[in-house]
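Enquirer: I'll drop the sequence and a predicted model, then ask my questions.
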Amino acid sequence: MVTIVSDDLRVSVLVSSSSGNVTYIETPKHHVLVDAGMSGKKIKESLDSIGKDINDIDSLFVTHEHSDHVQGVGVLARRYDLNVYANQKTWDAMASKIGKVPDEKKNIFEHNKIMTLDDLDIQSFAVSHDAADPQFYKFYHNGKTFVILTDTGYVSEKVQKTIENADAYLMECNHDVEMLRNGMYPWPLKQRILSEKGHLSNDDGARTLMDVIGNKTKEIYLGHLSPENNTKTVARTSVTDILEQHDFGVGHDFKIMDTDPKVADPLITL
């Protein structure tokens, strides 16, 4: 039985990296996941680590069909009777990867829409990535907002406007450009990552934050780090330096927080 003690929006980045992504979001009436890029067993263990029961999850929002975002979608939907939300092209693209999902649990949620689940509003927005129809989400509850934006090669003015002045962000900082250029990846893969349908670098993530941070913003998670082309220290230092050079109050007005490919971030209240 779920015990509710407040009317807050609470979040935890359970895992985030180029090998797996799952985020937990909680309101008094809903406990949801965004993506399921690990096995069902590991997602359950990750939820246990922050004191949450996987049986309380009611909904799962999918951003796109890449395996680091959908590995556990089918298992969770079948085993825990979850409602799963994705746009039609993503459903089509991930069908062979996730197995059968009961028709009554499949929900079409196209981009640039807003849906309401009781006390939780969710806004979808399209991004530029090499997937069928990638989209990410902005969550609203009780005057608080949380934005997830990873897996995009660039951020348009339209997206900037959609996500500005959120209380918290999970922002992509996938790679350090020099580490990527000098690394062991084959050149076609490097080109793909650096392209407008690839991933945001640390510097790109910082510049995006400069455009969207507002007076409400208090927490920023740096996410989707590549273990081959980035480190937590490099990402945090790069983003902090750029923001401080432009007079943003890092550590005063808002906090910058790491994410991890294996260890869940503590549950925070926005």
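Expert: Now that the structure is in, tell me what you want to look at. Numbering: from 1, shown residues only.
Enquirer: From now on I want contacts and neighbour counts done on CA atoms only, so please keep to that.
Expert: Fine.
Enquirer: quick one: residue 124 is in a helix?
Expert: No. Per DSSP: H, G, I helix; E, B strand; the rest coil, residue 124 lies outside any helix segment and is strand.
Enquirer: buried residues in stretch 19-38?
Expert: By 16 or more other C-alpha atoms under 10 Å, the buried positions in stretch 19-38 come out as 19-28, 30-38.
Enquirer: should've said stretch 203-218
Expert: Using 16+ other C-alpha under 10 Å as the test for burial, stretch 203-218 gives 203-210, 212-213, 217-218.
Enquirer: which of these lies closest to residue 124?
Expert: residue 212 (16.8 Å; C-alpha to C-alpha).
Enquirer: what's the closest non-adjacent residue to that closest one?
Expert: Distances taken as C-alpha to C-alpha, 6 or more residues apart in numbering put residue 164 closest to residue 212, at 4.2 Å, once the chain neighbours are dropped.
Enquirer: The one you found reaches residue 217, doesn't it?
Expert: No. Using C-alpha atoms under 8 Å, residue 164 is not in contact with residue 217; the gap is 9.1 Å.
Enquirer: Would you map the strands across the stretch 101-250 of the chain?
Expert: 106-108, 114-117, 120-126, 135-141, 144-149, 168-172, 219-223 (DSSP state E, counting those that start in this stretch).
Enquirer: one more structure, for comparison:
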Amino acid sequence: MRFSVLASGSTGNAIYVETDEHAFLVDVGLSGKKMEQLFSKIGRDLRKLTGILITHEHSDHIKGLGVIARKYQVPIYANEKTWRALDELVGNIPLDQRFLFNMESIKSFGSLDIESFAVSHDAVDPMFYVFHENGRKLAIITDTGYVSDRMKGFIRGADAFVFETNHDINMLQMGKYPWSIKRRILSDVGHVSNEDAAVAMSEVVEEKPTHIYLSHLSKENNMKELARMTVKQVLASYGIKEGEFLHLHDTDAEEPTLLVTV
């Protein structure tokens, strides 16, 4: 199983996951043109996608969905409530491209099993995904106000995580956002801070080679260096040192990460 975080941040999100037989895109949060450029950068072809998995209906996750779906005739997977929200946002998607992916269920594609799980975010029915293949596990969790014990159960022991580190609390509190937006981000249906994400990480990583991609960073309220430093320090306080078995990686709002094998 191989993957690349094509783009991650408050301006747009998309993650590519493939096996030898299948290829999936999780979210299409950038324009169709930008998605084509990102695929070109990792040497992959949108025409070969098995499907697109949608997490929720916010624009930074579906901006290019309608264009890509219609141009490349890709099957789209989302839960029922999310589909109803998408109908008003992405234009017409033919019925033969629409597939239901129920909350907390598993769909199998050859050797690949994809598992969905609920998160806490202010969307109609947000959910994220865990990919399983041949004993390897990739967990994607962003856009959640907190990481519950139930969520931890789904993602625990992954070999690679795409994990939200949205904001630094001090930067957010001192920043220019109106209080209403700050309150929303800090709420249980907002986004996870660097500190809270690191605490959750300490409870789900296992002592084996593990890679964590710090993702969905706020452009205004976080920095890559700050997110990495905070996560590293919090994990160290729990006795987990970066470089022993755990490795932290940055993601970017414009450039894809290298296509790596899980």
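Expert: That came through fine. No experiment lies behind these values; they were computed from the predicted model shown.
Enquirer: ok, the residue nearest the centre of the first structure - contacts?
Expert: Centroid-nearest residue in the first structure: residue 148, 4.1 Å away (criterion: C-alpha atoms, centre = their mean). If you count contacts by C-alpha atoms under 8 Å, 6 or more residues apart in numbering, residue 148 of the first structure has them with 136-138, 169-171.
Enquirer: again, but for residue 203 of the first structure
Expert: The contact partners of residue 203 of the first structure, taken as C-alpha under 8 Å, 6+ apart, are 173, 176, 238-239, 242.
Enquirer: For residue 227 of the first structure, state which of those residues is nearest.
Expert: Looking across the contacts of residue 203 of the first structure and measuring by C-alpha to C-alpha, the closest to residue 227 of the first structure is residue 176, at 10.7 Å.
Enquirer: Tell me how many other residues crowd the equivalent of that closest one over in the second structure.
Expert: Using TM-score structural alignment as the criterion, residue 176 of the first structure maps onto residue 168 of the second structure. Residues within reach of residue 168 of the second structure, counting by other C-alpha atoms under 10 Å, total 22.
Enquirer: Without its sequence neighbours, what residue ends up closest to residue 73 of the second structure?
Expert: In space, residue 73 of the second structure is closest to residue 97, 7.0 Å off (C-alpha to C-alpha, 6+ apart).
Enquirer: Contacts only, for the counterpart of that neighbour in the first structure.
Expert: Mapped onto the first structure by TM-score structural alignment, residue 97 of the second structure lines up with residue 105. Contacts for residue 105 of the first structure were tallied using C-alpha under 8 Å, 6+ apart; they are 77, 81-84.
Enquirer: Widest-spaced pair of these?
Expert: Spanning the widest gap among these are 81 and 84, at 9.3 Å by C-alpha to C-alpha.
Enquirer: Which one's more surrounded, these two?
Expert: residue 84 (27 against 17).
Enquirer: name the helices or strands packed onto whichever helix or strand that one is part of?
Expert: For residue 84 of the first structure, the element it lies in under DSSP states H and E is strand 83-86. Other elements packing on strand 83-86 of the first structure under the criterion 3 or more C-alpha pairs under 8 Å, 6 or more residues apart in numbering; DSSP states H and E are strand 59-61, strand 106-108.
Enquirer: Disregarding flanking residues, what is the spatial nearest neighbour of residue 195 of the first structure?
Expert: residue 153 (6.0 Å).
Enquirer: thinking again about what came up before, is it true that the match of residue 176 of the first structure touches residue 221?
Expert: Yes. Residue 168 of the second structure lies in contact with residue 221 (C-alpha under 8 Å); the separation is 6.0 Å.
Enquirer: Mind reading off the mean deviation between the helix ranked longest in the second structure and the first structure?
Expert: Taking DSSP state H as the criterion, the second structure has its longest helix at helix 224-237. When the first structure is superposed, helix 224-237 of the second structure averages 0.6 Å from its matched positions, counting by mean C-alpha distance after the TM-score superposition for the first structure.
Enquirer: residue boundaries of the helices in the stretch 51-200 of the first structure?
Expert: Using DSSP state H, counting those that start in this stretch, the helices of the stretch 51-200 of the first structure run over 67-70, 73-80, 88-98, 157-163, 177-182, 187-194.
Enquirer: looking at those, which is buried most?
Expert: Between these, helix 67-70 has the highest mean count of neighbours, a mean of 22, where neighbours are mean count of other C-alpha atoms under 10 Å.
Enquirer: by contact count, what packs against that helix?
Expert: Applying 3+ C-alpha pairs under 8 Å, 6+ apart, we find helix 67-70 of the first structure packed against strand 20-26, helix 88-98.
Enquirer: Including distance to residue 56 of the first structure, could the ones you listed go into a markdown table?
Expert: Listed next are these as a markdown table, based on distance: least, C-alpha to C-alpha, whole Å:
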| stretch | distance to residue 56 of the first structure |
| --- | --- |
| strand 20-26 | 10 |
| helix 88-98 | 21 |
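Enquirer: Quick one, which of the ones you listed gets closest to residue 186 of the first structure.
Expert: Residue 186 of the first structure lies closest, by C-alpha to C-alpha, to one member of these: strand 20-26, at 21.6 Å.
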